[in-house]
Every structure is written in structure tokens, then in C-alpha cells.
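[1] here is a sequence together with a model predicted from it:
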Amino acid sequence: MTVSLSIQTKSSGINKARADFTQAYPRTVLPTSAEFKPMTQIVSHTHPWSQLSYSCIGVMPIETDVGIFVIPPEQAL
């Protein structure tokens, strides 16, 4: 299943709130969380901020411009 994060978070208003917040505080940490079903794929996207990905349960492969990383449970990238 391919998921667009803009569609996924659009209804909660999180994108607008985050955009407003990052303009006011560009170096502040912006915590969010999401739970995905197994085998969920997220389409390639970018942010004007950095992102930390953490897997509580299960393995999470992440593909970036630099390479493909596999995050085991309780690890982060």
C-alpha cells in the first residue's frame, strides 16, 4: 500500500500547524508519531526540516538519496 503523508495528515491540520511553527521556530524539535500497518509504503517526499524515524516494533526500511537503511526495533535513523 502506498500512502501519501500529505493526504494522511491533511485532515488533522498537522501540516499547516507544523509549517506555521517551523517558520516561527526553525530549529525546534517537532515531535509527531504515526502507526503504520505492515508493508505500508510511503511515497518519496521532502520536508523543510530534519526527520528522525524510530521503530518500536518491526523492521523499517528507509530509502534516502544517500542509500537504503534498515531500522531494527528500538533503533532510530
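    All right, it came through fine.
[2] switch to C-alpha atoms for all contacts and neighbour counts from now on
    Noted.
[3] buried ones in the helix or strand hosting residue 18?
    Using DSSP states H and E, the element containing residue 18 is helix 14-24. By 16 or more other C-alpha atoms under 10 Å, the buried positions in helix 14-24 come out as residue 22.
[4] who touches that helix?
    Contact with helix 14-24 is made by 6, 9, 28, 30, 49, as judged by C-alpha atoms under 8 Å, 6 or more residues apart in numbering.
[5] from the middle of its chain, how far away would that helix be?
    Mean-position distance between helix 14-24 and its chain equals 15 Å (C-alpha atoms, centre = their mean, to the nearest Å).
[6] check it against this one:
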Amino acid sequence: MPAPGFRSDGPEREATHADNVAKVDALQAVPRPVVAAATDYPAGQATRWHSHPRGQLVYAISGVMAVTTDGGVWVVPPERAVWVPGGMPHRVDFPTDVKKRSLWVAPEA
């Protein structure tokens, strides 16, 4: 369930989720130990719970995001990052416009 103040329903939300799943799946298949990705989110968006084989360093160039795992919630302000180990279920909420950058690190790296 999203944190208070987050929008997570509606057709535009579903389209965004489908686009993100396709992008993440494609990144997981890149035959390199480290892959970078840039995604910008409008305020009020959120990912669904998901996991992926690669670890992910989630960095906010601007805006604030909240990364939730079974272990807690980490607020990621601008110019900060959080590490999400590969295989760990998580979701990300975007209460503000966010310029998110990620490094995806293969388990063998």
C-alpha cells in the first residue's frame, strides 16, 4: 500500500508500470556486470512491489523518493542513494518530481 499522499491508481499509473517492467527486464539481460539507467517520475507515482536479480543503487539527482522493503522505509533525498540487494522485494514511491538514476550490478560483479 502506498504511503499517505501517494497516487498509485488509474490508467496512466498502469501504463507507467508496464513501461518500467519492460525497461527493467531489458536491463537485467544486458551482458555487462554494471548497467546504468535514467528514469524521471512525476510526483505521485509509485512502483509496484518487485525484485530483480541485479543489485540496484538508486540515486536521486533531484526530488525525494521512498524505497520500501520488508526491513523498513528509506527516504532518499537529492544527491543521496540507497542500495537494494538483488532479489530483495521492494517498491519506490515518488512524492515529488524525481530524476532517478540507477546502477544495476550483476551478482558476479
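    That came in fine, so what should we check first? Everything quoted here is computed from the prediction, not taken from an experiment.
[7] superposing both, give me the TM-score.
    Comparison of the two superposed chains (TM-score structural alignment, normalised by the length of the first structure) gives a TM-score of 0.72, and 70 aligned residues with a C-alpha RMSD of 2.3 Å.
[8] just to revisit the earlier point, average gap between whichever helix or strand comes after the helix holding residue 18 of the first structure and the second structure?
    Using DSSP H and E, the helix or strand that follows helix 14-24 of the first structure in sequence is strand 41-42. Here the mean offset of strand 41-42 of the first structure against the second structure after fitting is 0.7 Å, by mean C-alpha distance after the TM-score superposition for the first structure.
[9] strand 41-42 of the first structure maps to which residues in the second structure?
    Mapping strand 41-42 of the first structure onto the second structure (TM-score structural alignment) gives residues 46-47.
[10] matching residue 35 of the second structure against the first structure, which residue comes up?
    Per TM-score structural alignment, residue 35 of the second structure is aligned with residue 30.
[11] got a list of what its match touches?
    Taking C-alpha under 8 Å, 6+ apart, we find residue 30 of the first structure in contact with residue 18.
[12] try 10 Å
    18, 21-22, 49-52 (C-alpha atoms under 10 Å, 6 or more residues apart in numbering).
[13] dump the residue contacts of the spatially most central residue of the second structure.
    The centroid of the second structure falls nearest to residue 92 when counting by C-alpha atoms, centre = their mean (5.1 Å). Shown in contact with residue 92 of the second structure (C-alpha under 10 Å, 6+ apart): 2, 45-50, 58, 65-69, 73-76.
[14] residue 102 of the second structure too?
    Residue 102 of the second structure neighbours (C-alpha under 10 Å, 6+ apart): 35-39, 55-60, 81-83.
[15] which of the contacts of residue 30 of the first structure are conserved in the second structure?
    With both residues aligned by TM-score structural alignment, their matches' C-alpha atoms under 10 Å, the contacts of the contacts of residue 30 of the first structure that the second structure also has are 18, 21, 49, 51.
[16] that'll do, ta.
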